[in-house]
Structure formats: C-alpha cells, structure tokens
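> Structure for this input, please:
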Amino acid sequence: MLAGAVAAETHRLPAVEIIGSSSDTFSLSGSAHVLTEQDLERKEYTDVHRMLRDVPGVYVREEDGFGLRPNIGIRGTGTSRSDRVSMMEDGILMAPSPYAAPAAYYFPSAGRFSGIEVLKGPDTLRYGPFTVGGAINFLSTPIPDGRAGRIQLEAGEDRHRRGHFWYGGTEGQWGFLLETHQQASDGFKDIDRSNRGTGYDKSDYVAKLRWTAAADAAVQQAFELKLSHSSEVSDEAYLGLTDRDFRANPNRRYGLSERDQMDNDHDGIVLRHDLMIGPSSRLETAIYHNKFNRNWYKVASAGGQGIGDLIDDANNGNGGAQAILDGRQDVADVRVKNNNREYTAEGIQTELSHGFDWAGVRHDMVAGVRFHRDEVDRYQPVDTFDQVNGALVPTGVILPTGGDNRVENADAWSAWLVDKLYLGDVIVTGSLRYEDVETEAKRYADPGRASVSSRVDNQVDEVMAGLGATWLVSDQWSLLAGVHQGFAPPGASSVAGTDPEKSLNYEVGARYWGPGFSADMVAFYSDYENTVNNCSLAAPCPNGSTSGSQSFGESRVRGLELGINSQLWRGRALEAPVRLAYTYTDGEISEDADDGSVMSGDVLPYLPENQLSLTLGLERPARWGVYLTTVYVDEMCINNACDRPGSSRFDRTDDVLVVDLAASYYLNSDVEVYAKVDNLFDDQEIVARTPDGARPNAPRTAYMGVRVSF
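Sure thing, here's the model as predicted:
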C-alpha cells in the first residue's frame, strides 16, 4: 500500500493487501482482480480451484476433486503444483520452500479465506520471485474493530462436514483473533476390494495479537503477531485410471493404491511491525518462519514398472498390465514409497513507502528488501509388497539413498523499487527488481548419511525492469499498457550454469468502472527467452527427469482476458448480479530444445485455448440470494508433443462443462442458512491425466449449512 493512500489512519496496522478494494484496480497499471468476502460467501466454495475460475488469465489443473493439491498457473506459466506463481498469505510467501522446492504441497484451507487478490503485469515485480505470470495473495480473517465472531457449520454428501469459528475484537490499543477451520469428507471414490475411505480430514488454527500506539503517541507504530497451525490426513493417490475404466466408472480406484495416504503438518509464525515516519512515509517489516512436514505414502511401481507406465500399457491394449491394475494377476515387487519431506522457509522483509512532490509531479515510491532462506530434506524409504490374490502382502523395506535421501537449500536476496508518478490524467509506474539466488543439493550414498554421493550447486542473479501506464480517460474509462521482464529461479537440484526462466511480457487493455457495472479487457503476450520446467514425480520434464530443472529454450504465449462484474437488472427490491471471466490463450514452443525433447511448434501442456466462468444471480439484498455458475474449459494437451503427427487421444483431456448452484436465506440479520449443489448435472470428464492416469472432477454433491454472526 503506497504512502499517499495510508497517511490518514496512522494508528492502525495497514492491511496486508497487494491491491486493495475492487475499485482500486481502476488506476493500476496492470491487470488486477479482487474476490471479496461477499464474492466468496455467495458460492461457499472450499476448493480454491473453483474460487479462481472467477478470475480471467488464471488456469487450474484439477487432481483430487477437492483442491487439496492446487495446480495454479497464470498466463501460460504452467500449473504443476503452482510452482510458477508467487503465492502469498497476507503478503508472505506460503509455498513450503519457495526457492529450493516451490511445488505447493502445502495449502491452507481455502474455506477460511476472507478474500483473494490476483495481480498481473508490471506491478508484479514488487512481489517475487516469480514475476512471469503474476502473484496471488490470499487474505486471512482480519482482527475486527470491535468484539465480533462467527460460527459456520456445514454438512453434505459423502459425510462431508465443515466447521468454521472465529472470535476477536479490539479494545483500546490491543486487538486479537482466534480462529479454527475444520473440514472432512469420506471421499467420492471407491477402492477395489477395500472399505477404506478416499477423503480427508483437515484442520486449521490461527491466532493473532495486535498492539497499536495510542492515536496521540509521539511515535506511531504497531505490532502484530500471527501464529498458525494446520494438519491434514488425506487418502489421496497418484494412481489414476485407464480410459476404459474411467468411462465405466470415473470414481473407481485400483486396489494397488489402497494404502496411499498424505499426512502433513504446518506451523507458521509472522511478526509484523509498522512505523510511521512523518506524515507521508511508512516502514513495514515482517519476520516469518514456516515449517512443513509431510509424508505422502503412495504406490510407485509394480513388477519393476512405474504405475504411469502400467496405465499407458493398459491403455494400449496390454492385457497383463490391465490384469495387474485389476488385481487379477499376482505381481512381485510392488513398491510403496514414503515420500517423507521436511520443509523450512524463513526470512525478513522490509519495505519503505514514501509520498512526495518533485518538480511539480506527485510520486508514490516503494523500496523494499528481503532475505529468505529455505530448505527441503527428503528421507524416503520404500516399503515393498507382493500383490497376491488382489491383496498387498508386505515383503521388506528399501532404505533411502540418492534421490530419495537428499537435502536441498536456497539463500536469496531480493530488492525492489517501485515509483508511481501522477502526470495529470496519466499514471506511470516504473518498477525494478533484483534477485540473487544461491542453491545447493546433496545426495547421500547411504541411509545413515555418512557419505555424500553427489553435490550440485547453482547461482543466478537477475535485474528485472517494468514500465506501466494508465490513462484515466474519464471517471469511468481508463486505458492501460505495460511491459516487464519476467523471472523464475530454477530449483535447488539444478546443476551449475542452469539459467533461470526469463521472459518479456506485454499487455494492453481498457477498463470501465461505473455504477452497477465494471469491465476490463486485456490482451497479453509473453515472449520466453528461456522456458524452465521444475521436474517432479507429479509432472516429469519432457526429457523424463523427475528432479532438478530442465531448460528447453524459447516459447511464446498470447491471449485475451475479459472480466465483467455487473447487474443485469436492479429493481426496488430485487437485483440480478452477473460475473463473467473469459480467457483465450495460444501458447507454443518457438525453438527446438538442444536435447530434442521439445520442438518448435510444440504446445504448452495444460493450457486450454478457451475457458469461461459465468455466474448469474437473483437476490434480495440482506434477505436471500440464488446463484448459478457455469464453467467451461477446453480440452487440454497433457504434454508438449500432443499436436505432433502420431499422437493419441491419451495425450489430451476432455473438455468440461460444469454447473454449480448455491442459494442462501437470512432468518434474521445475524443468521443465514444456505444450500449448494456442486456439479448440478453430474458431468464427470477426464480433467487431467497427471499424475499417472485419467482423473475426474468431483461428482454431483449437495451441501447445507448455517452461518451465525455475533
């Protein structure tokens, strides 16, 4: 938040927003969208994928049907584990190890968010390290100004249950908040020959304590301490289905995956300090520490063959592979890996904002610096089994070495400078960002870590610049244009000399903001000088690697975003709101990779050409409301070679059309009851083939709930 906008209330800790209200997007030099608490409450989603469908230019790849493992991309950055987007909660990087291992296996319960901000364009340089596509900031429940609280209870099919409680207040110079969000389900899939569930049980806890100086104090400052803890046990697997089995029953799971389960815990602490320096300067500092432990116990191979290869062979008519998946054929050496990892991320960031006039021009300037350190420690033993008469019989343990026994870490210095100049009706924003990242990875030759089998390190540093302009044509119309350099660091297992991902990104568009109607249309073009993939088991690189990073040259992404938020009709008692988010995208490789794994003309995976979300509502404000949301997503290629001659139908997903319905009614001003049906017409399609087989979206599911405010 810039100094000119915050000087009025000096005794309040500033919000942790990166945009502000929806009206603040009107004068920004880049594409920006805000989902408010009211927007989120209308639909009562707990799946962040469903929430983000309302934002153009954002792509998601479903995996489990619940959004437990979000795969989010912006403007062609790739969606795998959201590892190319700067993801934040309250302005603090939230990935377990944003530099060393940015794949977002941790994600807070989306049902407790009070808002979501999505920022693209030149202003993204303020929020790194990933500046190619954009930044997403998830807002937690704020400390209320007075004593207040809320209780929300929800139940649904598949023994879905959800509880959300918070209570807090501000008295004098002190404020506090206590919050918990509990959510569980038995799941919608059935495992062959097993009565185990396929759902999850997830709990979040948040506590905040704030102290602010008195309004008449000589030094205007505030402190806020935020503590958070979450835990999750989810019976999720990498193993999907063959196409034939999917068409017969998309909610089936093979018995090989019966023992698969994710178990994780996350602890976070953030201490913020806000200091006013004179009437137009503010210094904001945050110290943070996050720790995340996880063990995803899941089947990896059978009979020496990876589970993804089994799916491929069965899809291509191999009866033996199909029999192993069905449990009709015994097989030795079934390996179930403890994907056991410990992540640590910590750092300190400080930002000075200052408003001033110079040479007759108003400036709002922000300068910031951050030191960040993170680490991921993998110690991943493998349990072995034989499949006998469709059951897994334990046979032994393989202690970890090499890639299953490694430590990766990163140290990063970041600095940024943003200056917003007000030149009459034109606002010009110049941005600079510097990233210096050092990474190291060690693999151990023995389970006891007595000797190192290999060690790699890498260092990258980059200066990025951006320039954006907004012309306030009138009180309702503005035009915007911008260009900025994009950057994404390679992962910690990258060998020396691996370059970061770099791009040059352009956008141009127009906005309209008026009573009851707002709209924006933005065209974008990203020219990648170097495209980098972080390789993982969930999303192997085109060369087959499942660790480290792969650079494969140049690519280009272009597209058009359209967002509309309006009232179709407004009467004395009734209103009909409408929200539209549409994105057209075209992306392809523009130069052959040196190793031949990708070629010029190859497509970018999991990038739909067209996607649309349309919400139509009818409501009597503060009394009742009904909302119908229709989402369409084009079929997507799952790999770069999808459009080459000889590719098969197994290289693509299905196109998907899903309709959700939600309705609410206020019994009085403090009590609201609601009902919702996700996937109203029960249309399940192949929404992904990664990892390892065809995967469905969630089936039709009904819920009912009540929310009480006090």
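> contacts, neighbours, all on C-alpha from now
OK.
> Now do the contacts for the closest residue to residue 483 other than its chain neighbours.
With Cα to Cα, 6 or more residues apart in numbering as the criterion, residue 483 has its nearest non-adjacent residue at 4.5 Å, and that residue is residue 506. Neighbour list for residue 506: 121, 481-484, 524-526 [criterion: Cα atoms under 8 Å, 6 or more residues apart in numbering].
> which outside residues touch stretch 22-37?
Contacts of stretch 22-37 (Cα under 8 Å, 6+ apart): 19-21, 55, 113-123, 427-429, 468-470, 472, 478, 480-482, 507, 511-513, 522.
> of these, buried ones?
Buried members of the contacts of stretch 22-37, scored by 16 or more other Cα atoms under 10 Å, are 19, 55, 113-123, 427-429, 468-470, 472, 478, 480-482, 507, 511-513, 522.
> ok, back up a step: quick one: which helix or strand includes the residue nearest to residue 483?
Residue 506 belongs to strand 501-514 when assigned by DSSP states H and E.
> Counting by contacts, list what the next helix or strand after that strand packs against.
Remark: after strand 501-514, the chain's next helix or strand is strand 517-530, criterion DSSP H and E. Counting contacts by 3 or more Cα pairs under 8 Å, 6 or more residues apart in numbering; DSSP states H and E, strand 517-530 is packed against strand 501-514, strand 555-570.
> Just want the angle from strand 517-530 to strand 501-514.
Taking axes from the mean of the first three to the mean of the last three Cα atoms, to 10 degrees, one finds strand 517-530 and strand 501-514 inclined to each other by 170 degrees.
> helices or strands next to the following helix or strand past strand 517-530 in the packing?
Downstream of strand 517-530, the next assigned helix or strand under DSSP H and E is strand 532-534. Contacts defined by 3+ Cα pairs under 8 Å, 6+ apart place strand 532-534 against strand 549-551.
> run this one through as well so I can compare:
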Amino acid sequence: MLQTISFAKDDKPAIKGTILSVNQEPVAFANVMVEGTYKGAFTEEDGSFIIYDLPDGEYTVIISALGYKRITQKVTIKDGVAQNLNIAFEEEVTEIPQITVFANRDRMFTKVPGSAGYVSREELTKIKPISGNEALRRVAGVHVVDEEGLGMRVNIGIRGLDPDRSRSVLVMEDGVPVALAPYGEPEMYYSPAIDRMSGIEVLKGSGQILYGPQTIGGVINYLTANPPQEEEIKVRMQGGQGGFFSGLLSYGNTFGNSGIQVDYLRKQADEVGPTEFQINDFNVKFKQELTERSTLGLKLGVYNEVSNSTYIGLTQSMYDMGGMDFLRIAPDDQLDVKRFSGSATHEYKINDRVKLKTLAYAYTTTRNWRRQDFASTPPANPTGVVYGDTNIPGGAIYMRNSTGNRNRQFEVVGVEPRLEVQHDLFGFSNELQTGVRYLYEKAYEQRVNGTKFNVSSGNLVEDEVRTGNALSAYVQNKFNLSERFMVSAGVRVENFNYERDIFRRSFPGIGVRDTILVNNSSLTEVIPGLGFTYKVFDKTTVFGGVHRGFAPPRTKDAITSLGDALDLEAEKSWNYELGFRADVTSGVYAEITGFYMNFSNQVIPVSESSGGLGTGLVNGGATVHQGLEAALAVDFSKIFSWKKTSLIYDINASYVEATYSEDRFIDAGEDAPVNISGNFTPYAPQVFLSSALSVETLSGFGLRLTGTYVGDQFTDELNTVTPSANGQIGELPAYFTLDATASYFVEKWNTAFNVSVKNLTDERYISTRRPQGIRVGLPRFITAGFEIKF
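Coordinates of the predicted model:
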C-alpha cells in the first residue's frame, strides 16, 4: 500500500469540486494536486474533493487517475473565496488491453477481496533498484532470497513458503506467465528486468484463483509502460563499482489511433560480488484502436543473457576465514539464457456493460548451463585446484577436470478469452469475470558430460522430452450487496495432462543406454475461493477470504527417470485471511492482515538448486503457515501542513510461523529417526520487514533511506543450528541492511540525477546456503546515474 497518501485538512477551503467520467460516473481516488506546492487531495468515492488553506493567487491544478487522461486546469483564488472545479475525465486511449491483477482504477484496493500490494513507478524511481528483489521486499509478506545479488535468478517466498526458484508463486509480465514451463517446470531461471518496469502488482488473497496454475503463495505481475499520449524519448543510465552499468533507451508516441512504446535495455557488470554478466533486452509494444469498440495490443520481446552463474558456494571454513566472500570458484561456469516472446491482446466492448478480452501468447526459452564438476573428497579426475580446509571432512572443494552441461529448451503457447460483465442479478450491482485458458508446453532436456573443465561438448548421457497440455475454466462474481459490502465468489477448474519421453539415460550397473521410456498422467482439481470487503467507515475497510491453494507437481517429479508414474500429489492447501485497511487520520494509513494456510501436502524441494542431490521434489506432508502482516505509512508533511517539503515514513512488517504440523520421521544418522513435527520449514524467517523514510523538496532535492531486516531462519527440515562443513546446512543469522538514494531534479533540463548506496553500513551476512554452499550478501555498493526525458 505504498501509494496511499492522505492529505491534511486545514481550516479554510480553497478549491473544491467533483471529478466524474464522461459517463457521469464518480471517479474515486483521483489525485488532485496544486502545482508548485504539496497541497492536494484524493477524491472520495462520490468523486468529490476539497483542498484547504491556499492564499489568493493563480494556481495550476493537475488531476490524474489510473486509466484516464491527465487534466491541467488554471484556477484563480480571490478574496479567499473557494473555487469550484467540476471535471469530466476522458478514458486513456493509449491503454493497451492486457490482463492485470487489479483493475486499473482499483489500485487503492477498495474492492480487492484480500491482501494485495502495488509497487508504483514512483516507488521504483525512489529506491533505484539494481535488482527486482529490492522492489518486492517493499510488499509485506514477501521474502526474497538473493542468490547472485542482481536478481537474475529470483527466489520468492510468500508467507513462509520455500523461495527456491519461486516455484510456489505465479510470476507474470503484463498478464503473461514467464516461468520456463508454468505447469511442468515453474522455475524462474529467467526474471523480468526491473530496470524497464513501471510497476509490480502482488495479490495474496482469494482473488488469485482467476489465475494459474499456482494459487498457493500469490500472484506477482510485472507491468511495463504503455505508449504515452505525446512523443517521449527517455534515456536512463546508472553505473557503479565492478563495471556495473544499466542503460535504458525508450521511445513512445501516439499517432491518431495508434501507439508505440519501444525499450532497449543493456545491463552488464564485470565483477559485482562474484558475478560477471551481459544482458540485452529489447521490447516493443504496439496499440491500435481498430474501432470505437475494438482495440488490439501487440508485444514482442527478445532477451539474451550470458553470465558466469554457478551453483558452487563457499564452505563454512572459507566463510569463517574471511577474504574469500566473492571468490570465483568455478570461473569457467557459464549460463546462457535466450528468450523470444510475443503476445497479442484484444478488447471488444460488446456494449457499455460487457467486454471480451482475449490474450494469446507464445515464448521460447533456451537455458544452456555449463558447470564444472566438483567433489568434497579427492576425485579421480582432479584439476589440482582445491579450496577450503582439507583437514575438515567436507570442508574443502576439489575441482574436477570435467563438466556437466545442462541444456534445456522450453516452448509455451497459451490463449485465454475472458468475459467481463456488469449486471444486476438479484437486484444488486454485480461484476462478473469468466473465461477459459489453454496452455501447451514442451521441454527438451539434455545433459552432456564434458571431459575437460571448460568445455560445452562431450558425451550425451541424458536426453528427454516432456509435454504438457493444460485446460482451465474459471468464473468469479463480485456482489455489491450495498454501498459498503461486497462479496466475491469464484471457482476455477484445472486439468493438466503430461507426458515424459526418455530417449537416453544412465542405468544403475549398466551405464548409458538409448531407450524408449514413455509414460503419462493427468490430474484435475476444483479450486474455489470466497472473499469480501466491508467498509466500516468511509476510510476503513475490513476484508477477508478463503481459497483453495493448488500447484501441480513438476512433470519430471511425477514420472520417474525409469518411466514410472508416481502419481505425485498436487500441492494443496486451504488459505484463510482477515484484515483491515484504513486512513486512520489525516496523513496516517495502516493495514493489518492475519493469515492461516493449512497444507494437506506441501511439496518440499530437494533439487540441486535447493541444496539437495538433484532427485526432484517429495511429498513433505502437512504444514501450517500462520502469521500477521502489517503496513503503516505516515505523511508528516500533510499532518503539519508543510507547503514546500514532503516527509513520509512507512514500514511493512511480517511475522510468520511456518511449521510441520503432523508426525514425519527423518533419518538423521541417530539411533532412531527424528520426528520433525513442530519444526520450522526451510528458509522461512519468522520476522522480516522493510521500512523507508523519504524526503522531497520543491527545489528538486530528494532523499530516500530504506532499511531491510530478515530474522533468523533454518535451512533444513531438522532445523540444524550448527553449520555443516560444506556450508549447505545450518542456521542463517538475522541481518539488517540500509540503502540510501539522493536525487536532484533540474527542471529546465528535465533531468534527474542520483547517487545510490546499497548496504550503506557494509553489513556482512549470509544471504543463502543454496544452491550448493554459502552465498554472501553484496557489500557496500555505490552507483550514480541520471534520467532525461525529451
């Protein structure tokens, strides 16, 4: 709720009025600002507003709202008489039809049946993120684990769910899923670059049942910019230590009924932490208004990344010794990610109350990864390179003269028509959304073992194809039972058919052989959801809901490498939440949400990326996730009616208890197996928060301080405290980081300059023990840059 700001009411009205649409419907939460001051207001639900305490003079009033054209109006105040403004908004003609998590005009969450968050363009500008992880931490309940420090492999956990490769979260860009294969392999080896985003939507409540396949943790939707009303050329550059550079060149314009937005991003670094990378990211969006009722949107994207990403981390002795935090243990490891994507959206207004939106998309992702082999004991094929303490069993890393090349290619095609209807069933105002979604996915996977430490060719030891066909249908209706009470009820049906074809693999005691192993399976699930909002007072809303959590098993986990169908269960839960959001008083906003997630079966990752042996996922049994999320924003400039300075403080805090809730016994090498019932699930800190203090002045100066705290967390099911010698198991101590950004806007140049410092106090901390060893958080990191608009 970072975008919510309340304005102070002084003694004397100066400007008042009503904001309506061209259809004479009230526009709630439009932003009315007096240029050159910090005076302003949000419109009430009836479209009315009042701005207080302005001396006589001429003013320019700027009125804006999501989905509408911006309006500039001249106003003269004379002899203290309040001026009346009655404005009719026109809809934004350059809005590209696309699937979003929230309605464009409801990002104040007045009718969202559950907890939600929205990171705005303004917030992204203030924090100057070098990775999307920084932005996502600004939403309560979202825990993000840094792997290489730049967010290229994003690991997102919501409400205590395991963050490994963001498997329990549905991640989209402009309504299109971005995972390798959304059903069969939902890992986030590709992550949308935060540098070109205009906002992020996060939905955690019952409303997420419209999306899929993941409806357990939440939905994250990255938003890109739409074509502007008038020609705009933007150049943004940011550079810093270790050869870090991020450069974005954008062009947008509207020509009659056509609009275009083109973005090219170049991002690179020679040595940020242990990482070297180059990214080229090109995107174009095109909008064409075909008729008064029909609009078409097209989007194309090309992404190419080359990085020295590796799975190998530090052993515990290497970390304790110091001085090796960012040692490149496997300098020849290389990950190549290539992605080509295209989507088309069409919106047809059947009449003023009925819309048909159709989304079609296709993308391919190639993920080839050369990784040097290593061992924790002296191997038969050593290179002679050894790291760590050889006197401690498991405390050293022996580099081998061979590689394991994991080459994968994914194809995804989907189509989704969605009907949106406003109707008056049972005499109430209703909003209906219903649609179907078909998704086809195919994964080609090979493993090539190289006989040298730095080669990408060699012996083909694994070769297979995995195919999936998914069909889902959903319906959700919002019943506006009164002006204050809204109930949302919905259901989605998921059907997923999947097949695994294995052409070559290694058989125990036999070796590598060509084969024909084929098996398939399917699952069907009904996923209901119910939510409500009730406006207790004009600016206080209570909300709540319950929905079924669902995630299908990965294809290669449900069907073994021997072609046996395990009928691995889907990940299922019942998720409940209850909360309220309120403008407590002028300039103070608060939100509190309690949640309870009861898993009948949570799938626990033991894959290589989660520090395991590469054997996939297992049924982890019953778990319970419960806790509180809280957000508070205080705008001191509105409380004290400051005219030339804005001072805002906010905090988003989460308390989570994620535990195994039934008896489950693990062999821990003791005389008897250990019952882990009551233990915390891995990588689920009980406390984590993000807090920020922002200062802006009319002279153009701005300062932002952002603090992040992550509490203690365990890394295995046994809740082991003492670190293992290889660094992969052991408690992660709590840590706190502080970021600072100073900016200055030069109006005559239309240019903003900034200096940003990440980890200002140079805190040394372990960010993760995954994939295979300790990763140290980035030390103090300084960048500087500018953004100019023509």
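> Let's see the distance spanning stretch 618-626 of structure 1 from one end to the other.
5 Å (Cα to Cα, to the nearest Å).
> Off-centre distance for that stretch?
31 Å (Cα atoms, centre = their mean, to the nearest Å).
> ranges for the helices of structure 1?
In structure 1, the helices defined using DSSP state H lie at 3-6, 37-43, 48-52, 243-248, 307-315, 319-326.
> Of those helices, which is nearest residue 436 of structure 1?
Among these, helix 3-6 comes nearest to residue 436 of structure 1, with 27.5 Å by Cα to Cα.
> which strands and helices sit next to the closest one?
Using 3+ Cα pairs under 8 Å, 6+ apart, helix 3-6 of structure 1 sits against strand 331-358, strand 361-379.
> One more pass at 7 Å, please.
Judged by 3 or more Cα pairs under 7 Å, 6 or more residues apart in numbering; DSSP states H and E, the packing partners of helix 3-6 of structure 1 are strand 331-358.
> tell me the angle of the strand it packs on relative to strand 361-379?
Going by the same axes, to 10 degrees, strand 331-358 of structure 1 makes 160 degrees with strand 361-379.
> Just the buried positions in strand 331-358 of structure 1, please.
Result for strand 331-358 of structure 1 [16+ other Cα under 10 Å]: buried residues 331-355.
> Repeat that for stretch 540-559 of structure 1.
For stretch 540-559 of structure 1, by 16+ other Cα under 10 Å, it's 540-542, 546-559.
> contact partners of that stretch?
Applying Cα atoms under 7 Å, 6 or more residues apart in numbering, the contact partners of stretch 540-559 of structure 1 are 76, 490-494, 523-537, 584-593, 597-598.
> Repeat that for stretch 516-533 of structure 2.
111, 113-114, 206, 209, 485-503, 541-548, 562-565.
> Just the residues contacting stretch 191-206 of structure 2, thanks.
Residues contacting stretch 191-206 of structure 2 (Cα under 7 Å, 6+ apart): 101, 113-121, 131-132, 152-154, 217-225, 529-531, 545-547.
> Contact partners for the aligned partner of residue 635 of structure 2 in structure 1?
Residue 635 of structure 2 maps onto residue 567 in structure 1, with residues paired by TM-score structural alignment. For residue 567 of structure 1, the contacting residues are 516-517, 575-578, by Cα under 7 Å, 6+ apart.
> Is it correct that residue 654 of structure 1 is in contact with residue 635?
Yes - under the criterion of Cα atoms under 7 Å, residue 654 of structure 1 makes contact with residue 635 at 4.7 Å.
> Looking at those two, which one has more neighbours?
More crowded of residue 654 of structure 1 and residue 635, by other Cα atoms under 10 Å: residue 635, with 20 against 17.
> residues in contact with the alignment partner in structure 2 of the more buried one?
Residue 635 of structure 1 maps onto residue 712 of structure 2 when the alignment is built from TM-score structural alignment. By Cα under 7 Å, 6+ apart, the contact list for residue 712 of structure 2 reads 685, 732-734.
> same thing but 10 Å
683-688, 731-735 (Cα atoms under 10 Å, 6 or more residues apart in numbering).
> distance of it from residue 719 of structure 2?
In terms of Cα to Cα, residue 712 of structure 2 sits 11 Å off from residue 719 of structure 2.
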